[in-house]
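Engineer: Compute the structure for the input listed below.
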Amino acid sequence: MKTEATLASSGAISAATTRRSRARFAILALLAIGTVINYLDRTVLGIAAPTLSKDLGLSAGVMGIVFSAFSWTYTLSQIPAGLMLDRLGARKTYFLAVASWSAFIILNGLSGGLVSLMIYRLGLGVAESPCFSANSRVVGHWFPQRERARATSIYQVGQYVGLAVFSPLLFWIIEAFGWRAMFVIVGAVGLAFALVWWLRYHEPHESRTMNDAERDYIGAGGGLAQAADAQRPFSWRDVRSLLGRREIWGAAIGQFAGNSTVVFFLTWFPTYLVTERHMAWLKIGFFAILPFLGASVGVLFGGWLSDRLLRSTGRINLARKLPIISGLLLSSSIIAAIYVKSDVAVIAVLSLAFFGQGMGGLGWSIIPDIAPKRLMGLTGGIFNFTANIAGIVTPIVIGAIVALTGSFYWGLMFIGAVAVLGAASYIFILGDIKRIELPEADGAGKIA
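Structural biologist: Presented below is the predicted three-dimensional model:
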């Protein structure tokens, strides 16, 4: 007869040898789909602009203001969105965000003129503001440290693949049904996804699909959220404490640099190809996809490399910083586009630079490693606020340069210099990647 010790030992061996479930990858799929929808929704106005501006009687200058409206409210809403995330948790916050931004997209299709269109664009910026902080929080809870860079790269690739893959479909919808129908269709898809998120997402401690082997694996790697971690009372002292940490500023300045490259490709890239390179529209339609594909490969490669380095060396600083710094330095190669002559060469340079940006855009993988456990939302909000100032600054700076000089020469120089600044920020400002420890708050929201 087996003794109790023997039975216990057998049970432990059985648990240790149980194949881990893969519930975390189903959650990652939700994040990836949400990110595709997020980026499509914030950029569909650019696809609709030629016909929309004509129907509503909006000049190119006015459309520039409409384009910028999203970034103003998106940036200003980052910290409040982070506080909302810490208060409500990822499930409720993400659901409310997707549902509300999808409603604003539908309203875009009902715009009757400049005023209503501006209101809906400003609302869209507010509604989308919690998305990336929520993504970071979910990855921090659902994935062990050794898998976070790759998980981050997988959901982030959605922002590039979505634009490259679905833009032709959106152009077809406009051609067949008009720009108003496109906004309504895209918004309806978002509302459907919000319902899927509400039904399918749950925190790790609530999961019924995760077995003990996966739970132990994630917990041993620094993941898993406890029910008590969902909230921390707001305190301005927390904000001041986070703003006083070099880790926050180092990561945020680096992300600002990477975002500047993204913003160039989302705003001035087509104009650059037309006015500076004198490419035909048909050629632009083909060539414009290639840099986004390059960025897709870059972000996946960077995530794979980062986690591979962590597993092989155990050095978190090397594993997280090396791919990002290398990517930002590679992004600075955009300056070479000034000096090449052929269309193929310039697209190759720009694709290489955007590949580098994909690698350098993995700053979000650092946030789960440095954010206080119960302030991931606030930390992500501060980080994203600083980083997304690029969406306001970069288009204005490049526009002013082009207006003053009639050339993109100094505009590309600006993008290249900012990329080098971002690399320097990760090297000299960020410091060691380790979790920031802040004093705990008491029940009244005061710091104990």
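Engineer: drop to CA atoms for contacts and neighbour counts, all remaining ones
Structural biologist: Will do.
Engineer: Centre of the chain to stretch 339-350, how far?
Structural biologist: Offset of stretch 339-350 from its chain centre (C-alpha atoms, centre = their mean, to the nearest Å): 28 Å.
Engineer: what do you get for stretch 27-44?
Structural biologist: 9 Å.
Engineer: do the same with stretch 245-264
Structural biologist: 12 Å.
Engineer: how about this one, so we can line them up?
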Amino acid sequence: MNETQKIGNYRYRILALLMFATTINYFDRSIIGVMAPTLEKMFGWTNKDYANIMISFKVAYAFGMLSMGGLIDRLGTKKGYILSIGLWSFFGMLHAAVRPGWSVIGFAAARFGLGFGESGNFPAAIKTTAEWFPKKDRAFATGLFNAATSIGAIAAPFVVGWIVHEDGKNWQIPFLITGVLSALWVFLWVRMYKKPEVHPHVTKEELAYIQSDSSAENEEKLPWKAVLNKRQTWAFALAKTTDAVWWFYLFWGAKFLAVTFGVNIHDIALPFFVIYIMADGGSILGGYLSGAFIKKGWSINKARKITLLICALIILPVAIVAVTDNKWLAIFLIGLGAAGHQAWSANIFTLASDVFPKKATASVVGIGGMIGAVAGIIADFALGSVLDQAGNTGYFWAFLIAGSCYLVILGLVHLLMPKMTPLDENLKPIEV
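Structural biologist: Next up, the predicted model:
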């Protein structure tokens, strides 16, 4: 504690803002998944209708990731983050204006705008983490703000269960709440954020600590196209295809529990609480673990990849969720898969800032996020079609793939990026 006080700890205030933004992001994103069984009854949606609404979000998210990452690198973290949260808050509230006669088109349009705005959160947050934390602390810092995804996902069922009736009355209100939260965040961000090099509240000692394992960079901008021909970019992008699994839990989890175990809108809060509390623990512990390995003297390459291997092994049991007839065992296994995914995600995000210079980080995260969104689109389309044609047996294949894909993907990532050699500000390998 005394050492922290000597160095200074303003970076943790910035981290708190990242956690707040990510909480809002996932609260906004999760509401429709929680209300899906109720909205389907209200509006007469088929599984394919619901899948198309989810696909609309992910198409925009994919496009947004590609463009917003580069835009944030050009605009800078402060302006880019404000643009992102402003867009997603507007379209999040727009859901409340949708009327029954055009519910599928209306929700699809609102989800499209929401997806484009929300695509900026993680590129901006990872870029901020790279600016404010040394490499040895980035996975843990990323794990902390990434854990806020679960805070938002936990809050959604409790708020929805408290406000929305089982017949759908008051369904619009949860979509409006995030507007107030976002306005508060923007106020705090404008007041508190500057780069650490020019921030009046950052001590010389804290700045030296932040920059202790990275070199200063020039101000020349790098276009996102510059990272496209790097194997490291595609290793990160391949690892991000597992986003499809996380979105499966988020957007289809309530539907699976409803059709399999009869869990309704008022009963879903406790199962989601268990699942996402486990996910929170995974995110924090996963980020801590690789950092602890590095502090023991392991190379970054070894520390990150051994941690990813542990995550992949923890996730394996989720493959049997659809064959159990015990509700709480199914919930526990989904929670275990979510915990492993979030630990995996905390380390995957850090791969980008471990290898690439800070000024290219948001672009790389954006490209990877786009690939993850495309994987989610394919998964939604396939699952929606299978569920309508073959019934709930489609969930068996969904959980089987969700449990087993991480080990395969990790092997491919290692083939593409065996040494994790860092790149300098001109994207040339740095000999270490």
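Engineer: Report the TM-score for the pair.
Structural biologist: The TM-score (TM-score structural alignment, normalised by the length of structure 2) is 0.88; 417 aligned residues with a C-alpha RMSD of 2.7 Å.
Engineer: residues near R99 of structure 2, how many?
Structural biologist: Around R99 of structure 2 sit 13 other residues, with neighbours defined as other C-alpha atoms under 10 Å.
Engineer: Please name the nearest non-neighbouring residue to it.
Structural biologist: G106 (7.4 Å; C-alpha to C-alpha, 6 or more residues apart in numbering).
Engineer: Let me see the contact set for that neighbour.
Structural biologist: H95, V98, R99 (C-alpha atoms under 8 Å, 6 or more residues apart in numbering).
Engineer: Next, it: secondary structure please.
Structural biologist: Three-state assignment for G106 of structure 2 (DSSP: H, G, I helix; E, B strand; the rest coil): helix.
Engineer: L176 of structure 2 versus V34 of structure 2, what's the distance?
Structural biologist: 16 Å (C-alpha to C-alpha, to the nearest Å).
Engineer: Who are the packing partners of the helix or strand where A176 of structure 1 lies?
Structural biologist: If you go by DSSP states H and E, A176 of structure 1 is part of helix 158-177. Counting contacts by 3 or more C-alpha pairs under 8 Å, 6 or more residues apart in numbering; DSSP states H and E, helix 158-177 of structure 1 is packed against helix 23-56, helix 179-200, helix 289-313.
Engineer: hey, which of these is tucked in deepest?
Structural biologist: helix 289-313 (a mean of 22; mean count of other C-alpha atoms under 10 Å).
Engineer: How many neighbouring residues does the equivalent of L83 of structure 1 over in structure 2 have?
Structural biologist: Taking TM-score structural alignment, L83 of structure 1 has G70 as its aligned residue in structure 2. Look at G70 of structure 2: counted by other C-alpha under 10 Å, it has 29 neighbours.
Engineer: Return the residues in contact with G70 of structure 2.
Structural biologist: G70 of structure 2 sits next to P223, W224, A362, S363, G366 when contact means C-alpha under 8 Å, 6+ apart.
Engineer: Of those residues - the most surrounded one?
Structural biologist: Within the contacts of G70 of structure 2, A362 tops the neighbour count with 36 neighbours, counted by other C-alpha under 10 Å.
Engineer: Just give me the match in structure 2 for V36 of structure 1.
Structural biologist: Aligned by TM-score structural alignment, V36 of structure 1 pairs with T23 of structure 2.
Engineer: I347 of structure 1 too?
Structural biologist: Correspondence of I347 of structure 1 to structure 2, assessed by TM-score structural alignment: I331.
Engineer: can you check L412 of structure 1 too?
Structural biologist: With TM-score structural alignment as the criterion, L412 of structure 1 matches F399.
Engineer: In this model A322 seems to touch that match, though I could be wrong.
Structural biologist: Yes: with contacts counted by C-alpha atoms under 8 Å, F399 of structure 2 reaches A322, the gap being 6.6 Å.
Engineer: and those two? which has more neighbours close in?
Structural biologist: F399 (23 against 20).
Engineer: Kindly provide the distance from that one to I7 of structure 2.
Structural biologist: Taken as C-alpha to C-alpha, the span from F399 of structure 2 to I7 of structure 2 is 46 Å.
Engineer: cool, and S290 of structure 2?
Structural biologist: S290 of structure 2 is 23 Å from I7 of structure 2, by C-alpha to C-alpha.
Engineer: In terms of secondary structure, what does the helix or strand containing F256 of structure 1 contact?
Structural biologist: Assessed by DSSP H and E, F256 of structure 1 sits inside helix 246-267. Helix 246-267 of structure 1 sits against helix 316-331, helix 343-360, helix 376-387, helix 390-405, helix 409-428, with contacts defined as 3+ C-alpha pairs under 8 Å, 6+ apart.
Engineer: Now render those helices as CSV, adding distance to K434 of structure 1.
Structural biologist: Supplementary listing: these in CSV, determined by distance: least, C-alpha to C-alpha, whole Å:
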stretch, distance to K434 of structure 1
helix 316-331, 9
helix 343-360, 19
helix 376-387, 14
helix 390-405, 26
helix 409-428, 14
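Engineer: just those helices: most buried one?
Structural biologist: Most buried of these, by mean neighbour count (mean count of other C-alpha under 10 Å): helix 376-387, with a mean of 27.
Engineer: what's the matching range in structure 2 for it?
Structural biologist: Alignment of helix 376-387 of structure 1 against structure 2: residues 361-372, by TM-score structural alignment.
Engineer: tell me the secondary structure for the residue nearest to N301 of structure 2 when sequence neighbours are not counted?
Structural biologist: Spatial nearest neighbour of N301 of structure 2, chain neighbours left out: M420 (5.7 Å); criterion: C-alpha to C-alpha, 6+ apart. Put simply, M420 of structure 2 is coil when judged by three-state DSSP.
Engineer: Trace M420 of structure 2 over to structure 1, please.
Structural biologist: So, by TM-score structural alignment, M420 of structure 2 is matched to I433.
Engineer: Give me the number of neighbouring residues for that match.
Structural biologist: Counted with other C-alpha under 10 Å, residues neighbouring I433 of structure 1 total 18.
Engineer: Wait, it touches E247, no?
Structural biologist: Yes: taking C-alpha under 8 Å as the definition, I433 of structure 1 is a contact partner of E247 at 7.4 Å.
Engineer: related to what we said a few turns ago, now, among the contacts of G106 of structure 2, which is nearest to A303 of structure 2?
Structural biologist: H95 (43.0 Å; C-alpha to C-alpha).
Engineer: List the contacts of the equivalent of the closest one over in structure 1.
Structural biologist: Using TM-score structural alignment as the criterion, H95 of structure 2 maps onto N108 of structure 1. N108 of structure 1 sits next to L117, Y120, R121, R180, F183 when contact means C-alpha under 8 Å, 6+ apart.
Engineer: Cheers, nothing more for now.
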